[in-house]
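Visitor: Following is a predicted model, sequence given first.
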Amino acid sequence: MPIAHRFNQHTLVLTLSGKGLLQVNGLSSLLHEGTITWLDSSILYSHRCEPHHSHWSYLWLGFAGHGLDTLFDSLGVIANPVFGISKQRDPEALFEAILRDVETGSFLSDSRCFALLAQLISLLVSERAEHGELSGAVQRLQRVMELVRADLTRSWTVGELAIAANLSQAQLFRRFRQRMGTTPLDWLRHERVNAAKRLLVITDEQVGKIATQCGYPDPFHFARDFKRLVGVTPSEFRRQGRSARPRAP
């Protein structure tokens, strides 16, 4: 008999082999090899190996964050929690990379996990979009986010983001608040700083050049935003990140 659980986080489950059985709110779903299941574990649920199968092998990870509840609702996950992801997109590699970073617990693990988790969530959104299951509002925001991430160097304005989403500026603000829990420019600021964090540690580029690549032509503005969001200066973040790297034997 499966044990019912309730926690307070979101959970992704990747089925590696065999077949699982999930029950949430009286609805049952079969978990096939290669699928990803998204659970809001604050809702009572249970899962187990499907009774007619010999095993069910899976990876799972829990996470929390701003705007996840809204995205969960927008994707219709409560009614359809199972996502069929193409093997070419290699979700298993993303899961394993996140779990390695969590186990390592290094200074950089939070930043890397955030970036990898964003890729996983993007896969789920894309899967719903490909099957025509996204609301128009979510598709518009997804398009805006993909455009911005592909060109962080650009000095994006709210007006340009609104045009990309085919919305008025007021509608864009409202949709971002509803779906992401923040404003468009605050989301953009976090995207720029997260990209900079990665570049600071994996490259030897000058801080000013990294600032420009991430959309900050003024390095002082970059340093101010970076310290406000991260808690340390870009140079200090680079020093700490490099000192936390495992040394070659």
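Guide: Sure, I can see it. Numbering: from 1, shown residues only.

Visitor: From now on I want contacts and neighbour counts done on CA atoms only, so please keep to that.
Guide: OK.

Visitor: Show me what the biggest helix by length in the chain is packed against.
Guide: For the chain, the longest helix by residue count, based on DSSP state H, is helix 109-130. Judged by 3 or more C-alpha pairs under 8 Å, 6 or more residues apart in numbering; DSSP states H and E, helix 109-130 is in contact with strand 82-84, helix 91-104, helix 184-202.

Visitor: ok, and here's another one to check against it:
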Amino acid sequence: MDNGALAPSGYVELLLAIVAGKETSESDRLALATFLAGDYPGNIAHRAAAYLGDRALIESMLIQAPELRELLASYQRRIEQQGAVSDAEAITFFVEFSNYFDLVDDFSQGRVIVGVTRVKKDSPSDMTIRRSPGSVKGWAMELTVSGHGDYHCLRQDFISSPGDIVLLSPDAFYEHKRHADCEQWDHYWSYFFPDHRLTEWMQWPEVGSGIYKLHLGEQPLAIIKSLFESGFDESLRPRRYLEPLLLNYVENILIRCCDQLSQQEEVAVDSRVAAAMQFMVEHLHQASTIDEIASVAGLSKTQLSILFKKHCGCSVMAWREERRMAHASQLLAQTNEQVQEVALKVGYEDPLYFSRVFSRLVGYSPRQYRKLLKQEK
């Protein structure tokens, strides 16, 4: 089969054959993965092709996600009735399917990944990536090199422009996608698991719950871009010590970012502010007052408020509210608990007030958010 000549509708049939367990070749799967991931330096098509060939993983997904089985069955019926699907229908199908197949932890298997994603308008990759706290175990780092990314988080929405690098923790709540005003968004990225050495180089300005961002000058951008490029070039040459080599590239990038920060305003979090943060995280369900939190930090209420605003860009209570809503989104995503139970676990006795706060910060009501997640699984 000359998969290079297939139209998008042909790739739908190929994917349905793979999921159905029909025999397909490695070249078939690579052609499909290249169609989905893009054919450009730094894409992850080869890793994705191996992923598509993992029969046990696919069967596990089908068991865990009945909605996915229904999605596949509906397109199979459509093909049988119509003879084929249109290219527009095919792209819609791949966007919907990708929401189920975005299992980054399984994909990485605890390893470092370095790559680039090119999000073109109306392509299979043109989708919203949505994360709630705890949905992944590793950290992500994303450098915009062209176009613009549209990020939504609890504290604010922001647009990532060329030279902006964003650090996303496993505790982050966020959505991101190609900004509607650009035809294409290219961003280099790495997915990794930091040890104690790396964490000291990750004290970036916080722009949202578990989200950190800085802008690179022209020279640091050129250097860091070349480090990403070297990293994904190395990924194509399997070797015994590939993992520590890729982690070394990540370390180098983080150190270069620290150099950039050292020329800007000092952002290291004051230990007393850190103590207040830790106390609030450990007591999210309690109605601790600002005086109690300040006492833990060894500061007056006024001193804590000033320091907190300086280091975090928001008030103490606004920061706690963000963490509460982030944890609530995790509970809504990972449990079947009722909204009122979720509200109590994050410190709200009034479920209606909790729903108003959640809607204001997240953009959806708790029930809408849970329904949205179920539609994507």
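Guide: Received the coordinates, thanks. Worth saying up front: this structure is predicted, and the values here are computed from it rather than measured.

Visitor: So after superposing, what's the score?
Guide: The TM-score (TM-score structural alignment, normalised by the length of the first structure) is 0.52; 156 aligned residues with a C-alpha RMSD of 3.8 Å.

Visitor: which residues in the second structure does the longest helix of the first structure align to?
Guide: Per TM-score structural alignment, helix 109-130 of the first structure has no counterpart in the second structure.

Visitor: Now that helix: buried residues?
Guide: 109, 111-113, 115-117, 120, 123-129 (16 or more other C-alpha atoms under 10 Å).

Visitor: Return the angle between stretch directions for that helix and helix 184-202.
Guide: 130 degrees (axes from the mean of the first three to the mean of the last three C-alpha atoms, to 10 degrees).

Visitor: from the chain's centre, how far out does the helix or strand just after helix 109-130 of the first structure sit?
Guide: Moving toward the C-terminus from helix 109-130 of the first structure, the next helix or strand (DSSP states H and E) is helix 136-150. In this view, helix 136-150 of the first structure has its centroid 14 Å away from the chain centroid, taken as C-alpha atoms, centre = their mean, to the nearest Å.

Visitor: if we look at helix 136-150 of the first structure, which residues are touching it?
Guide: 74, 125, 129, 156, 161, 164-166, 175-176, 179, 188, 191 (C-alpha atoms under 8 Å, 6 or more residues apart in numbering).

Visitor: Neighbour count says what about the residues you listed? Which are buried?
Guide: Buried among the contacts of helix 136-150 of the first structure (16+ other C-alpha under 10 Å): 74, 125, 129, 161, 164-165, 175-176, 179, 188, 191.

Visitor: Walking through the stretch 151-300 of the second structure, point out its strands one by one.
Guide: Using DSSP state E, counting those that start in this stretch, the strands of the stretch 151-300 of the second structure run over 157-160, 164-168, 174-178, 184-192, 206-208, 211-215.

Visitor: got CSV for those strands, with distance to residue 129 of the second structure and mean neighbour count too?
Guide: Output for the strands of the stretch 151-300 of the second structure, formatted as CSV (distance: least, C-alpha to C-alpha, whole Å; neighbours: other C-alpha atoms under 10 Å):
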stretch, distance to residue 129 of the second structure, mean neighbour count
strand 157-160, 14, 18
strand 164-168, 13, 22
strand 174-178, 5, 21
strand 184-192, 14, 23
strand 206-208, 16, 21
strand 211-215, 15, 20
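
Visitor: nearest to residue 221 of the first structure, of the contacts of helix 136-150 of the first structure?
Guide: Ranked by distance to residue 221 of the first structure (C-alpha to C-alpha), the contacts of helix 136-150 of the first structure are led by residue 188 at 14.3 Å.

Visitor: need the contact list for the aligned residue in the second structure for that closest one.
Guide: In the second structure, residue 188 of the first structure lines up with residue 320, judged by TM-score structural alignment. Applying C-alpha under 8 Å, 6+ apart, we find residue 320 of the second structure in contact with 280-281, 284.

Visitor: which one of those has the most neighbours?
Guide: residue 280 (23 neighbours; other C-alpha atoms under 10 Å).

Visitor: So the counterpart of that one in the first structure versus residue 229 of the first structure, what's the distance?
Guide: In the first structure, residue 280 of the second structure lines up with residue 148, judged by TM-score structural alignment. Plainly put, residue 148 of the first structure is 19 Å away from residue 229 of the first structure if you go by C-alpha to C-alpha, to the nearest Å.

Visitor: Please apply the same query to residue 102 of the first structure.
Guide: 21 Å.

Visitor: And residue 202 of the first structure, by the same measure?
Guide: Residue 202 of the first structure is 20 Å from residue 229 of the first structure, by C-alpha to C-alpha.

Visitor: what's the answer for residue 208 of the first structure, then?
Guide: 18 Å.

Visitor: So for these two, which sits in the more crowded spot?
Guide: residue 208 (17 against 13).

Visitor: who's in contact with residue 305 of the second structure?
Guide: 315-316.

Visitor: Now with 10 Å, please.
Guide: 273, 290, 294, 299, 314-317 (C-alpha atoms under 10 Å, 6 or more residues apart in numbering).

Visitor: element containing the equivalent of it over in the first structure, please.
Guide: Under the alignment by TM-score structural alignment, residue 305 of the second structure pairs with residue 173 in the first structure. Assigned by DSSP H and E, residue 173 of the first structure falls within helix 169-180.

Visitor: One more: residue 76 of the second structure?
Guide: Assigned by DSSP H and E, residue 76 of the second structure falls in helix 66-82.

Visitor: For that helix, buried residues please.
Guide: Quick answer for helix 66-82 of the second structure (16+ other C-alpha under 10 Å): 67-68, 72, 75-76, 79.

Visitor: That one corresponds to what range in the first structure?
Guide: Counting by TM-score structural alignment, helix 66-82 of the second structure sits on no residues of the first structure.

Visitor: And the next helix or strand past that helix?
Guide: Taking DSSP H and E, what comes next after helix 66-82 of the second structure is helix 87-101.

Visitor: Could you point out the helix or strand that follows that following helix?
Guide: Next along from helix 87-101 of the second structure, by DSSP H and E: helix 104-108.
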